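1. Build me a structure from this.
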Amino acid sequence: SKKADWDLGMSLDAVSLASHVDTVVLCTGDGDFARLCSHLRHEGVRVEAMGFGNSAADELIEAADEFVDLAEDEETFLL
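-> Okay, the predicted model is just below:
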């Protein structure tokens, strides 16, 4: 059995890149990233999150500067 758990890797990459970028875009609805959003915003980085609004965590939506609901543009994001 294998588990794909990229939360830590994504977070480390985002924190490492924070001083080199203006914006970080997270493609997730996982509320575990809310603290990362808060940290990045504190560092002066704009944070945008993209996910499916019906399953995205409220904490993430509130922590990001902008949240894009992928379900609102079905022709672009859904097959």
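
2. Please make it C-alpha for all contacts and neighbour counts, starting now.
-> OK.

3. Nearest the geometric middle of the protein, what residue?
-> Closest to where the C-alpha atoms of the chain average out (Cα atoms, centre = their mean) is Leu26, at 2.8 Å.

4. Assign it to helix, strand or coil.
-> On the three-state scheme (DSSP: H, G, I helix; E, B strand; the rest coil), Leu26 is labelled strand.

5. structure for this one too, so we can compare:
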Amino acid sequence: MLTMSNQTKAKHFMEIFINQTVAILIDGNNIERSIHSVTNNQNTMVNFDTLIPKLLDNRGLNRLIYFREGKNISSKLTERLHNHYYGSVIPCHKSADIPLTIKATQLASKVDTIIILSGDSDYIELVRHLRSEGVRVEIASIPETTSGLLVEEADYYHEIDESDWFELPGQSRPNRNNKRKHKK
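-> A predicted model of the protein is given here:
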């Protein structure tokens, strides 16, 4: 029979650590537009160096994919995501909705959690589907531009705020108090 101190020791050593694997799928256009609308500044960008570790919260990153409409995708962004997170950037013909949805369904059997960076209500059905497949779904977005129903459908919501973005160097934010005065 174990003594009380031995029971405590055994309990301590029997702690269960759950290791989750996470895929982060980013609707780049949605997140960028959301940040720009909140900051009123086209030169404000997501700071992945602060945001990704916060989203992962000591969980293992399986995939990071940044979906971006258009052909002019920053090579610096592509290089940075690859070098720091083994991430990739996928250019989309139009919206990221369909390619992101396809990739999420492909990854559903390979990861425990999918984090979608977007507040777009177009992802509601995807969230419902992934959850029905047993995948934990988290949404990360700017609250002011996020669908309330999307947040309700997700298992968890991460609020992206000003601590998660930065202004490009050499670019100044327009001063709202010093508007140009027009001569009459």
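
6. Can you find the partner of the residue nearest to the centre of structure 1 in structure 2?
-> Alignment note: Leu26 of structure 1 maps to Ile116 in structure 2; criterion TM-score structural alignment.

7. and the closest residue to Ala14 of structure 1 other than its chain neighbours, how many neighbours?
-> The shortest distance from Ala14 of structure 1 to any residue other than its chain neighbours is 7.1 Å, reached at Val24 (Cα to Cα, 6 or more residues apart in numbering). Residues contacting Val24 of structure 1 under the criterion other Cα atoms under 10 Å number 19.

8. wait, the match of Leu26 of structure 1 sits on Asn30?
-> No - assessed by Cα atoms under 8 Å, Ile116 of structure 2 is found out of contact with Asn30, at 11.0 Å.

9. Quick check, the residue nearest to Ala14 of structure 1 in contact with Glu43.
-> No - Val24 of structure 1 lies out of contact with Glu43 (Cα under 8 Å); the separation is 11.7 Å.

10. Val47 of structure 1: which element?
-> strand 46-51 (DSSP states H and E).

11. No further questions, thank you.
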